[in-house]
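K.L.:
test case, fold it:
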Amino acid sequence: MLDRLNVVKQRFDEVSDLIIQPDIIADQKRYVQLNKEYKDLKEIVDKREVYKALLDNIDEAKEIIADGSDAEMVEMAEMQLDEAKEQLPALEEEIKYLLIPKDPEDAKNVVMEIRAGTGGDEASIFAGDLFRMYTKYCESQGWKTSTMSFNEGTSGGFKEVIFEVNGDDVYGTLKFEAGVHRVQRVPQTETQGRVHTSAATVMVLPEAEEFDVELDMSEVRIERTTSTGPGGQSVNTTYSAIKLHHEPTGLIVSCQDEKSQHKNLEKAIKVLRSRLYERELAKKQEEDAARRKSMVSSGDRSAKIRTYNYPQGRVTDHRINLTLYDLSNIINGDIHKIIEELKLAENTEKLKESEVF
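P.N.:
Sure thing, here's the model as predicted:
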């Protein structure tokens, strides 16, 4: 393992030299990539120092024990050896996971889209519940959320809501949430007390940088309209709402959240760019999933991933057969345990296929 860590240290030293070169700083795309690599490698290099110190302690203790001339020193060395050997397996396991190649998308911010599926008004209400769940979770992570577009349901919630999330390693955390979420509960409108099943679809798009996607604006038709929805200043009076039609793919993006036409256009372009980027990424994920037979991040948007059962207070993630009887806290944003279990499942898969160990 130390040989592998030494290779990482060598690359870290190279990257450290590169990011201070004027020609690299002038190339924004390369500079951003190298800075990200530097951050990832530093975490491993720091852990390498801890690992090396532990191995040195073991060697030193063995030498003192082998010498045996000072009984008191031998006793201290035996304690040091036992302590170091106890710490070693957990540290090696941690390093193994750190050495798994990271998905370059994981560090990106995201655009999340939640759409009501089957279930009519109840599906819209559930989409609203999911939106609140994610915004509360993001808040607990110290991430910033911003609504980009929404279409309210007739009885509350949303037919569709699009929002962006900015922070550290956002996509790497939220990518597991993409798919179909099901809810089983008695709707407020149900007079017979029967449990209904409704659904909402969640999409998690890594936010595309300008150098990720070549967006030719000559292929985009821009439609400017008045905003729709609840009344208020500027609504229905100014042409601030934006609708983009991407001719080659048929993708349509709308944004009317801001009063400024310019800001709505900026947000709509960001969503369009992310959707185009996600299309290419989805193809790659499907290929990877077919190769790895991954249960966790298959890229299949139609896959039913999770069920929220209100009568039993239960949440089940079907990909890893995880069931938690903590629905009230989960729907209020406490989804950390589910995400950590999904991350662990994916890393375990990656570790199995890794040729390093």
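K.L.:
could you use CA atoms for every contact and neighbour count after this?
P.N.:
Fine.
K.L.:
so which residues of this protein form strands?
P.N.:
Here the chain has its strands, by DSSP state E, at 110-116, 144-152, 158-166, 179-185, 196-206, 220-225, 241-246, 251-255, 304-309, 314-317, 322-324.
K.L.:
looking at the ones you listed, which one is packed in the most?
P.N.:
Counting by mean count of other Cα atoms under 10 Å, strand 110-116 has the highest mean neighbour count of these, with a mean of 26.
K.L.:
let's see this one next, to set against the first:
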Amino acid sequence: MLDRLQYVKQRFDEISDLIIQPDVIADQKRYVQLNKEYKDLKALVEKREEYINLDGNIKEAKEILADGSDAEMVEMAKMQLEEAQERLPQLEEEIKFMLIPKDPEDAKNVMVEIRAGTGGDEASIFAGDLYRMYTKYCDSKGWRTSVVDVSEGTSGGFKEVVFEVSGEDVYGTLKYEAGVHRVQRVPQTETQGRVHTSAATVMVLPEAEEFDVQIDMNDVRIDYFCSSGPGGQSVNTTKSAVRLTHVPTGLVAQCQDQKSQHKNKDKALEVLRSRLYEQELAKKQAEDATKRNSQVSSGDRSAKIRTYNYAQGRITDHRIGLSIFDLDGFMNGNLHKMIDELQLVANTEKLKESEVF
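P.N.:
This is a model prediction of the structure:
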């Protein structure tokens, strides 16, 4: 392990020199990439220092115990050895996980799309609940969210809502939320007190940069229309809303949340680029899935991934068999335990496949 960490230290020192060079600072794309790598490696270098110190403490304690001439020092050495030997295996596991090659997509911002599925008005209300849950979770992470497009339900919630999330390692955290979410509860409109089952689909698309996906605007049909819903005097009076259709693939993206037509067009183009990028990414993930049987799905939008059971106050993730009995907290954005467990399972699988150890 120390040999592997020595390579990490050499690369860290190399990047430390590179990021202060004027030509690197002038190249914004390269500068951002190197800074991200610097931050990731810095955490590993700190773990390396802890590992070296622990290893040194174990050797020192064993030497004192072998000598045995000073009773007080022997007692201290026993405690030092016990603490170090207890911490060392934990540290080794932490380092192994950190050494797993990261998916380059994980650092990207995302477009999240929530669509009401089966269940009529109750499905729209549930889609609204999921939107509120995710925005609260994003707030707790210090991420920024902004609505791109929305279609409101007839009795509350959303038929569909698209929003952008930007921050640190957003896709790597939220990608496991993609799939079908099912809710079991008594709707407010239900007079007989019967439990209904409804569903909503969540899609998490990594935000594509221009250099990721090149769109020929000759392949795009642009339609302008009046905005609908809340928005003041401009609603239904000016054609500020924009719908883009990518003719070769049939993919559609629209935005009506911004006041200006130009801004709506830019936002719609971002969504379209992300959908095209996700389409290619989904193909790659499907190919990877045939190579390995991954327990945690991170993109299959047709897979039922989670059930929210209100009668029992329980959320169950079907991929890892984890149930959490804190529905109120969960719906108020406390997703941390669930997402941590999903990431742990995924990383454990990657570790099994890794040839590093």
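K.L.:
fetch the TM-score of the aligned pair.
P.N.:
After superposition, the two chains reach a TM-score (TM-score structural alignment, normalised by the length of the first structure) of 0.95; 357 aligned residues with a Cα RMSD of 1.7 Å.
K.L.:
re earlier: CSV for the strands of the first structure, including distance to L98 of the first structure?
P.N.:
Output for these, formatted as CSV (distance: least, Cα to Cα, whole Å):
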stretch, distance to L98 of the first structure
strand 110-116, 23
strand 144-152, 27
strand 158-166, 24
strand 179-185, 27
strand 196-206, 22
strand 220-225, 42
strand 241-246, 40
strand 251-255, 38
strand 304-309, 27
strand 314-317, 25
strand 322-324, 24
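K.L.:
can you tell me which of these comes nearest to K283 of the first structure?
P.N.:
strand 196-206 (13.3 Å; Cα to Cα).
K.L.:
how much space is there between the residue of the first structure most remote from its centre and E63 of the first structure?
P.N.:
The C-alpha centroid of the first structure is most remote from S69, which lies 56.8 Å away (Cα atoms, centre = their mean). S69 of the first structure sits 11 Å away from E63 of the first structure, going by Cα to Cα, to the nearest Å.
K.L.:
and for A178 of the first structure?
P.N.:
Counting by Cα to Cα, the gap from A178 of the first structure to E63 of the first structure is 55 Å.
K.L.:
out of these two, which sits in the busier spot?
P.N.:
A178 (24 against 13; other Cα atoms under 10 Å).
K.L.:
return the residues in contact with that one.
P.N.:
201-204, 299, 301 (Cα atoms under 8 Å, 6 or more residues apart in numbering).
K.L.:
how do the residues you listed look in the second structure, which are kept?
P.N.:
Of the contacts of A178 of the first structure, the ones still in contact in the second structure (both residues aligned by TM-score structural alignment, their matches' Cα atoms under 8 Å) are 201-204, 299, 301.
K.L.:
what's the most distant pair in those residues?
P.N.:
Taking Cα to Cα, no two of those sit farther apart than T201 and G299, at 13.0 Å.
K.L.:
so K9 of the first structure sits against V45, correct?
P.N.:
Yes - judged on Cα atoms under 8 Å, K9 of the first structure makes contact with V45 at a distance of 5.9 Å.
K.L.:
show me where the stretch 1-150 of the second structure has helices.
P.N.:
2-18, 22-26, 28-67, 71-99, 120-141 (DSSP state H, counting those that start in this stretch).
K.L.:
relative to the first structure, what is the average displacement of the last one?
P.N.:
What it means is helix 120-141 of the second structure. Mean deviation of helix 120-141 of the second structure relative to the first structure after superposition (mean Cα distance after the TM-score superposition for the first structure): 0.8 Å.
K.L.:
could I get the buried residue list for that helix?
P.N.:
121-138 (16 or more other Cα atoms under 10 Å).
K.L.:
touching stretch 51-69 of the first structure from outside, list them.
P.N.:
By Cα under 8 Å, 6+ apart, stretch 51-69 of the first structure touches 2, 73-74, 77-78, 80-81, 84-85, 88, 91-92.
K.L.:
how about stretch 336-354 of the first structure?
P.N.:
96-97, 100, 137, 173-174, 176, 294, 296-297, 317, 320, 322.
K.L.:
widest-spaced pair of these?
P.N.:
K96 and Y137 (28.5 Å).
K.L.:
mind putting the contacts of stretch 336-354 of the first structure into JSON lines with distance to D40 of the first structure?
P.N.:
Shown next, in JSON lines, are the contacts of stretch 336-354 of the first structure (distance: Cα to Cα, whole Å):
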{"residue": "K96", "distance to D40 of the first structure": "14"}
{"residue": "Y97", "distance to D40 of the first structure": "12"}
{"residue": "I100", "distance to D40 of the first structure": "11"}
{"residue": "Y137", "distance to D40 of the first structure": "24"}
{"residue": "T173", "distance to D40 of the first structure": "16"}
{"residue": "L174", "distance to D40 of the first structure": "19"}
{"residue": "F176", "distance to D40 of the first structure": "21"}
{"residue": "S294", "distance to D40 of the first structure": "24"}
{"residue": "V296", "distance to D40 of the first structure": "23"}
{"residue": "S297", "distance to D40 of the first structure": "22"}
{"residue": "D317", "distance to D40 of the first structure": "30"}
{"residue": "I320", "distance to D40 of the first structure": "27"}
{"residue": "L322", "distance to D40 of the first structure": "30"}
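K.L.:
with that, I have no additional questions.
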